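In: Provided below for reference: sequence and predicted model.
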Amino acid sequence: MECVILIKAFILGMVEGLTEFAPVSSTGHMIVVDDLWIKSKEVLGQYPANTFKVVIQLGSIFAVVIVFRDRFKDLLGMNSYSEKRASKLKITHILVGLLPAVILGLIFEDYIDEHLFSLNTVLAGLVIGAILMITADLLRPKVKTVENVDEITHKKALMIGLIQCFSLWPGFSRSGSTISGGVLLGLSYRAASDFTFIMAVPIMLGASGLSLLKNWMYFNTEFMPFLAVGFISAFLFAYLSIHFFLKAINRVKLIPFAIYRLILVGIILVVYV
């Protein structure tokens, strides 16, 4: 496989890793980097570009699992007695938070794929999502009722899950919607971010797993180098991005990310128009 193609796989993996869990919309960035520049559909030829994007998304998911490995071991009951912590976050909180988006996603999957992945809908998602994030910063309760993820109740998990349904609209951003929702419900920025990242793993694994099963026939020696480079790149940059974001979110909050989203919209409009 040509070196230039592998470089493009690395760049796409980097973009995925840096943007998947930040509230800036990885979909919007893929439009700029892939559709306008790298054009992976042309690079891959007979191989589906969506399969590659699913694989690099798995790299990002793996990074979350590594960062929150102790938390996931707690949730799955895999810690030894000496390692167990007084964790109040249970797998039922995650399931309650996932339920609304899973139900709506299954019902409207075909409609979303057919009608909501146009440039205009993605731009609308970027703008409306930015407005939600600005609103969350400005209207957040002065007194936080949830300082860390172990204080989240099932009721708040469900309410965050309902707000997460906005992310089914491409460009809205899963982390943007859930962190904003959590902040509006009285969670600290760090608690909302932790819950968002933990909750993302099962829903993304499920969606990615189904896509890979549909396209398993494309995994061969010719396609694998491209997939491997993209996966590793996405993992490394997602790992770094998550660590940076979790350290910075309490300080920078959401408005800077919202402004960045609006700038991204402007760039896309200038390039296309």
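Out: Received the coordinates, thanks. Fair warning: this is a prediction, and the values are worked out from it, not measured in the lab.
In: Going by C-alpha atoms from here, please, whenever you check contacts or count neighbours.
Out: Noted.
In: Quick check: nearest residue in space to residue 139, chain neighbours excluded?
Out: residue 184 (6.9 Å; Cα to Cα, 6 or more residues apart in numbering).
In: what about the one you found, neighbour count?
Out: 23 (other Cα atoms under 10 Å).
In: Just the helices from the protein, written as ranges.
Out: Ranges of helices in the chain, per DSSP state H, are 3-19, 26-30, 40-44, 49-67, 69-75, 91-115, 119-139, 154-164, 174-184, 189-214, 224-252, 255-272.
In: Mind listing what's buried along the fifth one?
Out: For helix 69-75, the neighbour count (16 or more other Cα atoms under 10 Å) marks 70-72, 74-75 as buried.
In: Let me have those residues in CSV, adding distance to residue 11 as columns.
Out: Listed next are the buried residues of helix 69-75 as CSV, based on distance: Cα to Cα, whole Å:
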residue, distance to residue 11
70, 30
71, 30
72, 29
74, 34
75, 34
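In: just those now: which is nearest residue 258?
Out: Distance to residue 258 across those (Cα to Cα) is lowest for residue 71, with 28.9 Å.
In: list the contacts for residue 137?
Out: The neighbourhood of residue 137, defined by Cα atoms under 8 Å, 6 or more residues apart in numbering, consists of 180, 183, 253-255.
In: By neighbours, which of the residues you listed wins?
Out: When neighbours are counted by other Cα under 10 Å, residue 180 leads the contacts of residue 137 with 30 neighbours.
In: wait, that one sits on residue 131?
Out: No. The pair residue 180 / residue 131 is not scored as a contact, 10.1 Å apart, by Cα atoms under 8 Å.
In: In addition, the following structure is provided for comparison:
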Amino acid sequence: MDVILLIKAAVMGIVEGLTEFLPISSTGHLILTGSLLGLTDAKSKVFDIAIQSGAILAVFIVYWARIREALTGLASSDKQRRFVLNIFLGFLPAAIVGLTVYKAIKAHLFNAPVVAGAFIVGAFIILWVEKVAKPRPRIQSVDDMTALDAVKVGFVQCLGMIPGTSRSGATIIGGMLLGLSRKAATDFSFFLAIPTLISAGGYSLWKERHALSMADFPMFAVGFVVSFLAAWACVRWLLRYVSSHTFVPFAWYRIAFGIVVLATWATGTVVWAD
């Protein structure tokens, strides 16, 4: 057993778990960390996809009571049917866009200037929303959302396909601009992550299944478990954080990370290509 490889898998799991649901783009962090650890081959790309499953499981655990309430109430409750329908409607734009243009996005936008630009532009949008726009929420809970609200957030989520943008950042900040409270936008972002990441990850794993073998199981298992634990802690922390804090610190972090992306690209430390 390659202990060093397992340690690298654990580090990648931590990075995935901590960045998947924060508005700082997990993709950019995984590319940088993978390059620094020497995990850049085809199998490593499949590994990056696989460890998302641990992060998704964390959301299931944290929100299990609400998910179970929705599933058991589908047959008898209009509220639960509306909740499930809104999740589906919010997911639909990303599914359509992903199937039609994501290949082109990967081919033309996956480079350092775009990633760094998305980090920095996203940071200024966060600062603008928090410091200038200060949208007044009209929706305090995901249960108050209409179908149109869900579709609008779903289209905003599509911006997260641009490398460096952050899916969670797009949905949370976009949701706030559309009238959701900070808590409602964060909750809906997490709920949307479940079908979005499962479908995207499952599709990618199926396409890359030839790169998998049983010999890789220990590495994948370590990454999955560590990603789950890191994401579980991160989601629980973020839910407490948003109750009394803004996203301004994440904006400044995004600017710093955007500079790191440009520096590693200019020096050749990291190959920012898919």
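Out: Thanks, I have it. No experiment lies behind these values; they were computed from the predicted model shown.
In: Name the surrounding residues that touch stretch 45-64 of the second structure.
Out: With contact meaning Cα under 8 Å, 6+ apart, stretch 45-64 of the second structure is reached by 12-13, 16-17, 20, 30, 67, 190-191, 193-194, 197-198, 201, 204-205, 208, 211-212, 220, 223-232, 235-236.
In: err, stretch 11-28 of the first structure, not the other one
Out: 29-30, 33-34, 56-57, 59-60, 122-123, 126, 170-177, 197, 229-242, 245, 257-258, 260-261, 264.
In: which among those residues end up buried?
Out: Here, 16+ other Cα under 10 Å leaves 29-30, 33-34, 56-57, 59-60, 122-123, 126, 170-177, 197, 229-239, 241-242, 245, 257-258, 261, 264 buried among the contacts of stretch 11-28 of the first structure.
In: related to what we said a few turns ago, among the helices of the first structure, which is nearest residue 148 of the first structure?
Out: helix 189-214 (4.5 Å).
In: average gap between that closest one and the second structure?
Out: The superposed helix 189-214 of the first structure is, by mean Cα distance after the TM-score superposition for the first structure, a mean 0.8 Å from where its aligned residues fall in the second structure.
In: which residues in the second structure does that helix align to?
Out: The counterpart of helix 189-214 of the first structure in the second structure, using TM-score structural alignment, spans residues 182-207.
In: Which positions in the matching stretch come out as buried?
Out: 182-198, 200-201, 205.
In: Please apply the same query to stretch 99-106 of the second structure.
Out: residue 102.
In: Distance from that stretch to the middle of the chain?
Out: Put simply, stretch 99-106 of the second structure sits 17 Å off its chain's centre (Cα atoms, centre = their mean, to the nearest Å).
In: what's the answer for stretch 154-170 of the second structure, then?
Out: Between the centre of stretch 154-170 of the second structure and the centre of its chain there are 8 Å (Cα atoms, centre = their mean).
In: Quick one: end-to-end length of that stretch, please.
Out: 10 Å (Cα to Cα, to the nearest Å).
In: Read off where that stretch ends up in the first structure.
Out: Residues 161-177 of the first structure are matched to stretch 154-170 of the second structure when aligned by TM-score structural alignment.
In: Residues contacting the matching stretch, please?
Out: For stretch 161-177 of the first structure, the external contacting residues (Cα under 8 Å, 6+ apart) are 21-28, 96-101, 104-105, 112, 116-117, 121-129, 132-133, 178, 181, 193, 196-197.
In: cutoff 6 Å now
Out: 21, 23, 25, 27-28, 97-98, 100-101, 122, 125-126, 129, 178, 181 (Cα atoms under 6 Å, 6 or more residues apart in numbering).
In: which one of those residues has the most neighbours?
Out: In the contacts of stretch 161-177 of the first structure, the most neighbours by other Cα under 10 Å go to residue 178, 31 neighbours.
In: dump the residue contacts of that one.
Out: 160, 164.
In: again, only using 7 Å
Out: For residue 178 of the first structure, the contact set (Cα atoms under 7 Å, 6 or more residues apart in numbering) comprises 160, 163-164, 196.
In: And residue 118 of the second structure, by the same measure?
Out: Shown in contact with residue 118 of the second structure (Cα under 7 Å, 6+ apart): 164-165.
In: what do we get in the first structure for it?
Out: Match for residue 118 of the second structure (TM-score structural alignment): residue 125.
In: Give me the distance between that match and residue 177 of the first structure.
Out: Residue 125 of the first structure is 11 Å from residue 177 of the first structure, by Cα to Cα.
In: Repeat that for residue 252 of the first structure.
Out: Relative to residue 177 of the first structure, and taking Cα to Cα, residue 252 of the first structure is found at 17 Å.
In: and what of residue 73 of the first structure?
Out: On the measure of Cα to Cα, residue 73 of the first structure and residue 177 of the first structure end up 26 Å apart.
In: Aligned to residue 249 of the second structure, what sits in the first structure?
Out: Residue 249 of the second structure maps onto residue 256 in the first structure, by TM-score structural alignment.
In: neighbours around residue 94 of the first structure, how many?
Out: 23.
In: One more: residue 154 of the first structure?
Out: 17.
In: Enumerate every residue touching it.
Out: 93, 96.
In: and what of residue 127 of the second structure?
Out: 248, 251.
In: how much space is there between it and residue 249 of the second structure?
Out: Residue 127 of the second structure is 9 Å from residue 249 of the second structure, by Cα to Cα.
In: How about residue 109 of the second structure?
Out: Residue 109 of the second structure is 26 Å from residue 249 of the second structure, by Cα to Cα.
In: what do you get for residue 180 of the second structure?
Out: Relative to residue 249 of the second structure, and taking Cα to Cα, residue 180 of the second structure is found at 20 Å.
In: Comparing the two, which residue is more hemmed in?
Out: Between residue 180 of the second structure and residue 249, residue 180 has the larger neighbour count (other Cα under 10 Å), namely 27 against 12.
In: what residue of the first structure matches up with residue 142 of the second structure?
Out: Residue 142 of the second structure maps onto residue 149 in the first structure, by TM-score structural alignment.
In: who's in contact with the closest residue to that match other than its chain neighbours?
Out: Take residue 149 of the first structure and drop its neighbours on the chain: the residue closest to it by Cα to Cα, 6+ apart is residue 191, 4.7 Å away. Residues in contact with residue 191 of the first structure (Cα under 7 Å, 6+ apart) are 147-149.
In: rerun that using 10 Å as the cut-off
Out: 146-152, 179, 182-183, 246, 250 (Cα atoms under 10 Å, 6 or more residues apart in numbering).
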